[in-house]
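Visitor: prediction below, plus the sequence it came from.
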Amino acid sequence: MTDPARSTLPLPDYDHLPLGGLESRVRSLTADEVDALLTYERSHADRRPVTEVLSARLEQLRAGAEPTGGDPTALRPEQHGRTTGSPVSPATSPQPSSAPPHGTPDQRGKPKGDRT
């Protein structure tokens, strides 16, 4: 069952945004929209880092800051079609190496010089 308050939020998929994505996307919202997110956050997950970001942005807007350009409906940063994981595969991996032998009979140590 979906929460009716979630469907009215100014950012789609708000609950799934990482904190870094949220910080950049709230910059395009008005004070009323940020206030709606803050109210929703406090009554649901109440994540301290999120409430701090939203509160700080709300204070900026109330102090005269203007929303910046951006599209709150744009894809989330993690949805830009980038692949995840390492591009290394068995075909591109180097051959395994082992540590050099130490103290084997065929590798005699050299004298350290005259010690008197």
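Guide: Received, thanks.

Visitor: make it CA atoms for all contacts and neighbour counts henceforth
Guide: Fine.

Visitor: all helices for this structure, in order.
Guide: Ranges of helices in the chain, per DSSP state H, are 4-7, 19-25, 31-43, 48-62.

Visitor: of all those, which lies closest to residue 90?
Guide: helix 19-25 (33.4 Å; C-alpha to C-alpha).

Visitor: take a look at this one as well, against the first:
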Amino acid sequence: MADRDTLPLPDYDHLPIGGLESRVRSLTADEVEELLAYERSHADRLPVTEVLATRLEQLRAGAEPTSGDPGAIRPEQTEGHKESPVSPVTSRQPFSPPPHGTPDQRGKPKGDRP
């Protein structure tokens, strides 16, 4: 059983499924088996085990490890939050619907009735 610190992908526990899918392409069948065993004994997330099992089948059928997708999402790329694109300038005008009635026919509160 592999320890988290000795896994073929050192940041495995923090990879989003899309990043994992492209990063496992660079692993050998033994390394994918190691990740699959680790996943099944820890979180056992169905989408992750499916990705790993599919890649393992491909490798056993003759596929060769590749360099993977260098542009794949990596946890180290998501550190630090960027500013929100929403600002007071770009946000819409506040709108409070009336307590009753429609926006073009405003209702009157009960206290104002004759």
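Guide: Now that the structure is in, tell me what you want to look at. Note that the structure is predicted; figures quoted are calculated from it, not measured.

Visitor: closest one to residue 80 of the first structure among the helices of the first structure?
Guide: helix 19-25 (12.6 Å).

Visitor: can you tell me the closest non-neighbouring residue to the aligned partner of residue 66 of the first structure in the second structure?
Guide: Aligned against the second structure by TM-score structural alignment, residue 66 of the first structure finds its counterpart in residue 64. Spatial nearest neighbour of residue 64 of the second structure, excluding adjacent residues (C-alpha to C-alpha, 6 or more residues apart in numbering): residue 28 at 7.9 Å.

Visitor: make TSV from the helices of the first structure and add distance to residue 91 of the first structure and mean neighbour count to it.
Guide: Formatted as TSV, the helices of the first structure follow (distance: least, C-alpha to C-alpha, whole Å; neighbours: other C-alpha atoms under 10 Å):
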stretch	distance to residue 91 of the first structure	mean neighbour count
helix 4-7	46	11
helix 19-25	35	15
helix 31-43	47	17
helix 48-62	42	16
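
Visitor: got those as JSON lines, with distance to residue 80 of the first structure columns?
Guide: Below are the helices of the first structure laid out as JSON lines (distance: least, C-alpha to C-alpha, whole Å):
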{"stretch": "helix 4-7", "distance to residue 80 of the first structure": "23"}
{"stretch": "helix 19-25", "distance to residue 80 of the first structure": "13"}
{"stretch": "helix 31-43", "distance to residue 80 of the first structure": "24"}
{"stretch": "helix 48-62", "distance to residue 80 of the first structure": "23"}
